[in-house]
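J.: This is the structure alone, sequence omitted:
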């Protein structure tokens, strides 16, 4: 099947061909015809399968006819992060270069004045994050009554970031008669409830089992102690044929420290995390895409949706806390049919996280045989009560070692000790000797009387005690005189 078989316009087919794509992915082949038929869509597919183009391409043809009005966008695309929103905007510019469509990007971290000017001119496509959209809507700078096409992208990520209440409120501001497209890598119950509430008879498209990893990605777990994680990461970066790599960490501080450590060791690395300004994050991504740096240390802000070609390796410096994030992290490699490698450094404390990842993906991830920094215990050991892995029982020594005291002799193994002599049966033992009878004590009346205590003289007849000597405590430097007059004055407040 080719893109021409999907019913797209000639101008759009020309732009797709110039971008280097000839055959649609399964999610594109299933979704594009239904979107062109104005059907509501619920699409579930793993990351890296071309979900963005699955709604961008038909939207360009649908919006090719019509005219935009000031402050009233004709379509709305909701994205969880600024990076995803900027990437969708790039897709519209790339595929819609032969269509005269206007577009606006509403994200945080940039000037709100420029965004308002774009809305005043009227836009066909509005790409926004929920927070900035609700801010401008509350200021009365945007109207959603003319929006007839809504796309909710990365819905499961919206759920993780707490945007579902904002999305529900946004849906109430849109016309009831509209087309809604919902795309997600997984389908947890809250997302299913959202789809049932705001979509009308949607067509469900599922090209892969939810939360499955790309089969083109070779996955490894690298057991390592927490103190040697940086050393092991450096070893892997030098040993593997790393062309371009993304290193993920759970914390922003770890991202900064790790990037500085890699730069000191001569690696061409950069960083991206949520504390950076939007202009800085875009600049670092552009450097990575251009090849100025070949290693990007990132937090989960870069885990979803970023389509960067040629990423050969993904390293999880920290095992992700949420198993869904693992799917999205490793999905930055092995995209568009290419192969990739994903390493996850795990410590004994990550046993529960690894178990949840393997439970979600349904596979057992191979252990890196060359990892010698940690014991060969499996991180995904059987979990006890509360979901935590039970520690392995300590092995008992075959023989007790000799003590440190001089002259101590090591005790022989139990199997080598001589057998004990059998005990004499109780019936054959000699009877106990009878104890001698206790002598009778004399009656209390016949005992010698206890001597009386000397009576003390009355208190007034006792001799007076000698006075205690006075202790010299040294000079008293404190003030013992009368209080000064200024301390006795009354304060008056005027």
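T.: Looks like it arrived, so ask away. Predicted model only: the values in this text are computed from it and were never measured.
J.: switch to C-alpha atoms for all contacts and neighbour counts from now on
T.: Fine.
J.: Could you find the residue nearest the spatial middle of this protein?
T.: residue 321 (4.1 Å; C-alpha atoms, centre = their mean).
J.: do you know how far the closest residue to it other than its chain neighbours is from residue 232?
T.: For residue 321, ignoring the flanking residues on the chain, the nearest one in space by C-alpha to C-alpha, 6 or more residues apart in numbering is residue 353 at 6.2 Å. As for residue 353, its distance to residue 232 is 20 Å (criterion: C-alpha to C-alpha, to the nearest Å).
J.: about what we covered before: isn't the residue nearest to residue 321 up against residue 323?
T.: Yes - applying C-alpha atoms under 8 Å, one finds residue 353 in contact with residue 323, separated by 7.1 Å.
J.: any idea whether residue 126 is helix, strand or coil?
T.: The assignment at residue 126 comes out as strand when based on DSSP: H, G, I helix; E, B strand; the rest coil.
J.: for comparison:
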């Protein structure tokens, strides 16, 4: 890694004391922002001066606003050529791209420039048309930007500032070769800002190749913040997992539940709806417009429970999440840290709960130890356990509610058609309950033994395995599918 200058941050510095245009200061005031976060105070002077910046900064540190202010100030009043932006922001996921461009829009409008979202899962022809009209800032996922460049709908020869956000997450997802290809087409010596939670491996290679004499900044990592949260591990009865999950989801306050698979997230969300808890699922297999709509509703407070795969573990900024529940516990330290980091943001309080089955205890101990946290371990036989109430858990109504994913919220794509979307409903709830009652009767009431064979509902039926027709509609109780389907 090249030798880099380090500057100390001055947390709490007032924005009006920085070299920012009045138009940007007015937008900041309208948003109730007058003092900069640590990373903003550190980065802005160098970014405004056009220097290369290398920052070790976690999600939620305020870095998006830092590079937004810098780019909007530098491009203020500038004209642009068609298909030739002045700034490019590379992000690993579509959700993060949407979030970043939403942050940029009000500041860009204030200084007379435009920002365009370029991401997969959306209409590429509409994105190409916007680029042909001319925009100053492009916020893109690497694959879609390369697609547009190969179609000659986008050229990178005028780019003056390049931002690479969540570089370590890009490495985890295998996107860094695409990032390298993009950087090779951007003129050396132009400003580049790289943000990453870790600065090693492939991230270090990019820094060595493309950044020139970068100024390095570091903020307090999420892993340190995780230690300030309340952590609980509940060793639960597998047969009671759904009931315990429902009581935690019924608590007051905004709750984020993590499942390992896409199928598991959909199933848990539907199960919660059926017992009276408005909840929606978020995962990579959901159409992009529907994902954007779900996030818009959750952020607006239309419903308080989101069930997600690890697509929501990093990058997304959602205020006031007071509890994270690992319905399927993390088996990786980094995954645990980033999931848990969705709560206790910006100094707020937060609680992290892991629901652990007997066979998951050893690995969970290793993960929490690796994250340097000491959770409170409690054995929970069923949903009536005292610790559930202490965590704010409540008994849900038991009456099916409307699926919040079937409502269109402000911030959803204008042309999103949710009329064709199937959601949880009373018929499915009735079928599920009927299947469960049937299974319970098989397990609890032994049938007449068959001549020459084991009794129906005997030892195999009692254990819940090997009973024909025993599995309820929708899959296993454990919140996991038996086949992993790329649930991230």
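T.: Yep, that arrived. Please read these numbers as outputs of a predicted model, since none were measured by experiment.
J.: Got a TM-score for the two of them?
T.: Overlay of the two chains. TM-score (TM-score structural alignment, normalised by the length of structure 2): 0.72; 371 aligned residues with a C-alpha RMSD of 2.0 Å.
J.: hang on, residue 345 of structure 1 in a strand?
T.: Yes - the assignment for residue 345 of structure 1 is a strand, going by three-state DSSP.
J.: Moving C-terminal from whichever strand or helix holds the residue nearest to residue 321 of structure 1, which element do we reach first?
T.: Residue 353 of structure 1 belongs to helix 351-361 when elements are defined using DSSP states H and E. Reading on from helix 351-361 of structure 1 to the C-terminus, the next helix or strand found by DSSP H and E is strand 366-367.
J.: The helix or strand just after that next one aligns to what range in structure 2?
T.: Tracing the chain past strand 366-367 of structure 1, the next element assigned as helix or strand by DSSP H and E is helix 485-488. For helix 485-488 of structure 1, there is no aligned range in structure 2, judged by TM-score structural alignment.
J.: buried ones in helix 485-488 of structure 1?
T.: Of all the residues in helix 485-488 of structure 1, not one is buried under the rule 16 or more other C-alpha atoms under 10 Å.
J.: Now do it: distance to the chain's middle.
T.: On the basis of C-alpha atoms, centre = their mean, to the nearest Å, helix 485-488 of structure 1 is displaced by 65 Å from the centre of the chain it belongs to.
J.: swap in stretch 113-120 of structure 1?
T.: For stretch 113-120 of structure 1, the distance from its own C-alpha centre to the chain's C-alpha centre is 35 Å (C-alpha atoms, centre = their mean).
J.: count of residues packed around residue 427 of structure 2?
T.: Residues lying near residue 427 of structure 2 (other C-alpha atoms under 10 Å) number 10.
J.: for it, helix, strand, or coil?
T.: Here residue 427 of structure 2 is recorded as helix under three-state DSSP.
J.: got it, and the one 3 residues further on?
T.: For residue 430 of structure 2, the secondary-structure state derived from three-state DSSP is helix.
J.: Show me what residue 208 of structure 1 lines up with in structure 2.
T.: Following TM-score structural alignment, the counterpart assigned to residue 208 of structure 1 within structure 2 is residue 220.
J.: Enumerate every residue touching the closest residue to its match other than its chain neighbours.
T.: For residue 220 of structure 2, the nearest residue in space outside its immediate sequence neighbours is residue 57; the separation is 7.5 Å by C-alpha to C-alpha, 6+ apart. Counting by C-alpha atoms under 8 Å, 6 or more residues apart in numbering, residue 57 of structure 2 touches 39, 63, 195, 196, 197, 218, 219, 220, 221.
J.: list the contacts for the counterpart of the fifth one in structure 1?
T.: Residue 197 of structure 2 maps onto residue 185 of structure 1 when the alignment is built from TM-score structural alignment. By C-alpha under 8 Å, 6+ apart, the contact list for residue 185 of structure 1 reads 44, 45, 46, 47, 154, 155, 156, 210, 211.
J.: and with 7 Å instead?
T.: With contacts taken as C-alpha atoms under 7 Å, 6 or more residues apart in numbering, residue 185 of structure 1 has the following neighbours: 44, 45, 46, 47, 154, 156, 210, 211.
J.: neighbours around residue 335 of structure 2, how many?
T.: The local packing count at residue 335 of structure 2 equals 17, with neighbours defined by other C-alpha under 10 Å.
J.: Translate it into the numbering of structure 1.
T.: The alignment partner of residue 335 of structure 2 in structure 1, by TM-score structural alignment, is residue 325.
J.: residues in contact with that match?
T.: Listed by C-alpha under 7 Å, 6+ apart, residue 325 of structure 1 has no contact partners.
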